[in-house]
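Asks: everything below, folded, please.
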Amino acid sequence: MAPAITLAADKLSAANTGFMLICSALVLIMTPGLAFFYGGMVRVKSTLNMLMMSFISMGIVTILWVLYGFSMAFGTDHGSIIGWESDFVGWTGIDKADIWSGYTIPVFVFAVFQMMFAIITPALISGAIADRVKFTAWSIFVVLWATIVYFPVAHWVWGTGGWAFELGVIDFAGGTAVHINAGAAALGVILVIGKRVGFKKDPMRPHSMPLVMLGAGLLWFGWFGFNAGSWLGNDDGVGPLMFVNTQIATAAAMIAWLAYEKIRHGAFTTLGAASGAVAGLVAITPSGGAVSPMGAIAVGVIAGVACAAAVGLKYKFGYDDSLDVVGVHLVGGVVGSLLIGFFASGKGQSDVEGLFYGGGLDQFWKQCAGVFAVLGYSLVVSAILAFLLDKTIGMRVSEDEEISGIDQAEHAETAYDFSGAGGGAARNAVPAGAGADSKKVDA
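Replies: A predicted model of the protein is given here:
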């Protein structure tokens, strides 16, 4: 992503403006896609809660982004750490005719495109804490995390003057700012709030693989806007290169994950196909503008195997990452970001060459700086935020509520109505005085 922070009276391109509006819509649809992906992976009794944890991010972060988030991320740099621009506060100083400096799209278009990135990043975290977090506590966490973690990190990576941007760390569309950021936050939070009741004892299988596949398909579809749109136009061929590499790496990662799964566990699973595709999407996000199509295959294969191997670490080390956010997003983001140091061809978004193209290890060390700074900051701050919330309002629902179902406890609803299934009125009648829980589904 190529950022700027000043307004300029450049010429507006109707083609690039329209393209970026479409890309913004594509990125937005990724959040409902993520909701379905996560919603299908949990048990029946947590389905609605998972959907809501993504959807509430669409509401909260939109307002924060308009009020001050865009200013913090893309305003005038202060100390290479944070941005601030009074015209961006509440978007009161932005005119519809203002053009983003160095580009041919309006400031409003750039701002709303970036808004969609800000929305999905905290939503990614929610998969790690499925089944057990109060909805109010989660909503407050989103407010605090977006403000203290995401907005500053976005400035580091993409804002002119941000330390990682000035260092030359390459992150085309969010390997560090989005995926490592969210994955590290997920790890920090789950280390504080602890495991689900029955972790490693009770079966916690996905309740709906069709929902998982629908969500994965929507993510794959929307990711083309996420990645190709991050070049902010189509004037030099870099956006199309990223589009092509997105498809290639995703396909390679899906195949690699399935192959690993077959060798390791003896079967090609549907969940493996969906997770492998997402791993490829994550890994190519930072690197796709810098590598060739053959490099994209390498990135996808390495990410597919690495993420497939990583998802089992939670059982080895005892942390309960419910839906493998750490294994896929953190590990995939790290792999994709670091591989730029090896596979950057010098013929994409810049002339930077990786080790395998004669460029030595200079870029690799820059990538390491960006990766581990974001990882460490997000991990520590997220754990502190979770700890403070847990000690004040409490992060977790009660054990009884977790066992009976967080959907009923937090939302007074269930995802599926089974009362009409099976037979006639007599067969489905509920005895007088019986509550809504008198007919429970094994979840």
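Asks: switch to C-alpha atoms for all contacts and neighbour counts from now on
Replies: Will do.
Asks: the strands in the chain, which residues?
Replies: For the chain, the strands defined by DSSP state E occupy 7-8, 76-78, 82-84, 99-100.
Asks: who are the packing partners of the first one?
Replies: Looking back up the chat, that one is strand 7-8. Packing partners of strand 7-8 (3 or more Cα pairs under 8 Å, 6 or more residues apart in numbering; DSSP states H and E): strand 99-100.
Asks: dump the strands of the chain into TSV; add distance to Phe19 and mean neighbour count as well.
Replies: Below are the strands of the chain laid out as TSV (distance: least, Cα to Cα, whole Å; neighbours: other Cα atoms under 10 Å):
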stretch	distance to Phe19	mean neighbour count
strand 7-8	20	16
strand 76-78	27	19
strand 82-84	27	23
strand 99-100	15	24
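Asks: quick one: those as a markdown table, columns for distance to Gly312 too.
Replies: Below are the strands of the chain laid out as a markdown table (distance: least, Cα to Cα, whole Å):
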| stretch | distance to Gly312 |
| --- | --- |
| strand 7-8 | 48 |
| strand 76-78 | 41 |
| strand 82-84 | 37 |
| strand 99-100 | 44 |
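Asks: to Thr136, which of those lies closest?
Replies: strand 82-84 (28.1 Å; Cα to Cα).
Asks: residues contacting the closest one, please?
Replies: 71-78, 152, 155-156, 159, 162 (Cα atoms under 8 Å, 6 or more residues apart in numbering).
Asks: which one of the strands of the chain lies closest to Ala184?
Replies: Of all the strands of the chain, strand 82-84 comes closest under Cα to Cα, at 20.2 Å.
Asks: sorry, back to before: how about the strands of the chain, which one is nearest Lys316?
Replies: When the strands of the chain are compared by Cα to Cα, strand 82-84 sits nearest Lys316, at 38.1 Å.
Asks: check contacts around Phe387.
Replies: 192-193.
Asks: quick check: it vs Ala186, distance?
Replies: Distance, Phe387 to Ala186, using Cα to Cα, to the nearest Å: 13 Å.
Asks: same thing with Val178?
Replies: Plainly put, Val178 is 12 Å away from Ala186 if you go by Cα to Cα.
Asks: could you also give me the structure for this next sequence, so I can compare it with the first?
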Amino acid sequence: MFIFKSIGFIYPVAAHWVATKNGWLHQLGFDDFAFSGVVHAMSGATCLIAAYMTGPRLDRSFDGRKLPPHSQMILGAFIFLFGMVAFNAGSQGSISQPGDGFVIIAKVAINTPICAMTSAATALIYQRFIVDRLKKNWNYTSGINGSFVGMVAICAGCNQFQYWGAFALHTGLLINAGGGIVIML
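Replies: The predicted structure follows:
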């Protein structure tokens, strides 16, 4: 019932604010590439509420089965990365006519993995030297989670950043460093 209410009533209202010309965020000039800001904000709020409602996980299994091996986690992360690049680039819609946005698609296809890798590196370094400095080991799951945060953080504005902006200090690195550190907290 909760998901039905979220999908049927809450998300359409938020999408209307951005997607239509008379939506108040659209009128303020809010630029949300592929409506990813709306999708991620609504998904995050829904997941937060669902996590609160279900409570903490009591064991490390799911329906009596053990969690998947680590190699499957890494494979899933790479599949998600390639899917996210394709989704972001495909959100431009068309490149068949002059002026359709081939340059924007190139920016999106370059910025998405750069942000993912910058955030993964930030999360790995933060985990290794701040969180687990006494253990002196690297935790690849921090890198995977950091890459997810980087892709989500850049998604709404990936068409606005310059090619170098996904890694530069005053644009992408601040987003990625913040996202990479937040995932570790």
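Asks: mark which of the contacts of strand 82-84 of structure 1 are buried, thanks.
Replies: By neighbour count, with 16 or more other Cα atoms under 10 Å, these hold 71-77, 152, 155-156, 159, 162 as buried.
Asks: out of these, which is nearest to Asp400 of structure 1?
Replies: Nearest to Asp400 of structure 1 among these, with distances taken as Cα to Cα, is Pro152, at 38.4 Å.
Asks: any idea what that closest one aligns with in structure 2?
Replies: Under the alignment (TM-score structural alignment), Pro152 of structure 1 pairs with Val13 of structure 2.
Asks: residues contacting that match?
Replies: So Val13 of structure 2 contacts nothing (Cα under 8 Å, 6+ apart).
Asks: whereabouts in structure 2 does the lengthiest helix in structure 1 align?
Replies: Counting by DSSP state H, the longest helix found in structure 1 is helix 362-392. Mapped onto structure 2 using TM-score structural alignment, helix 362-392 of structure 1 covers no residues at all.
Asks: so Phe221 of structure 1 touches Leu26, yeah?
Replies: Yes - the criterion here is Cα atoms under 8 Å, and Phe221 of structure 1 meets it with Leu26 at 7.5 Å.
Asks: among those two, which residue is more densely surrounded?
Replies: Ranked by neighbour count (other Cα atoms under 10 Å), Phe221 of structure 1 and Leu26 place Leu26 first, with 22 against 17.
Asks: what's the matching residue for the more buried one over in structure 2?
Replies: For Leu26 of structure 1, the aligned position in structure 2 is a gap, per TM-score structural alignment.
Asks: distance of Leu26 of structure 1 relative to Trp257 of structure 1?
Replies: From Leu26 of structure 1 across to Trp257 of structure 1, the span is 26 Å (Cα to Cα).
Asks: wait, doesn't Ala19 of structure 2 sit right on Gln27?
Replies: No - here Ala19 of structure 2 does not reach Gln27: they are 10.2 Å apart, not a contact under Cα under 8 Å.
Asks: more neighbours, the two?
Replies: Ranked by neighbour count (other Cα under 10 Å), Ala19 of structure 2 and Gln27 place Ala19 first, with 20 against 12.
Asks: which ones are touching the closest residue to the more buried one other than its chain neighbours?
Replies: Leaving aside its sequence neighbours, Ala19 of structure 2 sits nearest to His26 (Cα to Cα, 6 or more residues apart in numbering; 6.9 Å). Contact analysis of His26 of structure 2 by Cα under 8 Å, 6+ apart lists 17-20.
Asks: let's go with 10 Å and repeat that
Replies: By Cα atoms under 10 Å, 6 or more residues apart in numbering, the contact list for His26 of structure 2 reads 16-20, 32.
Asks: what is the burial count for Ser43 of structure 2?
Replies: By the criterion of other Cα under 10 Å, Ser43 of structure 2 has 15 neighbours.
Asks: and the gap between whichever residue in structure 1 pairs up with Ile114 of structure 2 and Arg205 of structure 1?
Replies: Aligned counterpart of Ile114 of structure 2 in structure 1: Ile248 (TM-score structural alignment). Separation of Ile248 of structure 1 from Arg205 of structure 1 (Cα to Cα): 30 Å.
Asks: more neighbours: the two, which one.
Replies: Set side by side, Ile248 of structure 1 and Arg205 show more neighbours around Ile248, with 23 against 13, by other Cα under 10 Å.
Asks: so the more buried one touches Gly280, yeah?
Replies: Yes - if you go by Cα atoms under 10 Å, Ile248 of structure 1 and Gly280 touch, sitting 8.8 Å apart.
Asks: what's the overlap in contacts for these two?
Replies: 296-297, 299-300.
Asks: between those, which sits nearest Ala111 of structure 1?
Replies: Closest approach between these and Ala111 of structure 1, by Cα to Cα: Ala296, at 28.9 Å.
Asks: quick one: map the closest one onto structure 2.
Replies: Checking TM-score structural alignment: Ala296 of structure 1 goes with Ala166.
Asks: so its match touches Cys155, yeah?
Replies: No - here Ala166 of structure 2 does not reach Cys155: they are 11.0 Å apart, not a contact under Cα under 10 Å.
Asks: if we can go back for a sec, got the contacts of strand 82-84 of structure 1 as TSV, with distance to Lys316 of structure 1 columns?
Replies: Shown next, in TSV, are the contacts of strand 82-84 of structure 1 (distance: Cα to Cα, whole Å):
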residue	distance to Lys316 of structure 1
Ser71	42
Met72	39
Ala73	38
Phe74	41
Gly75	43
Thr76	45
Asp77	43
His78	43
Pro152	33
His155	36
Trp156	34
Gly159	39
Gly162	37
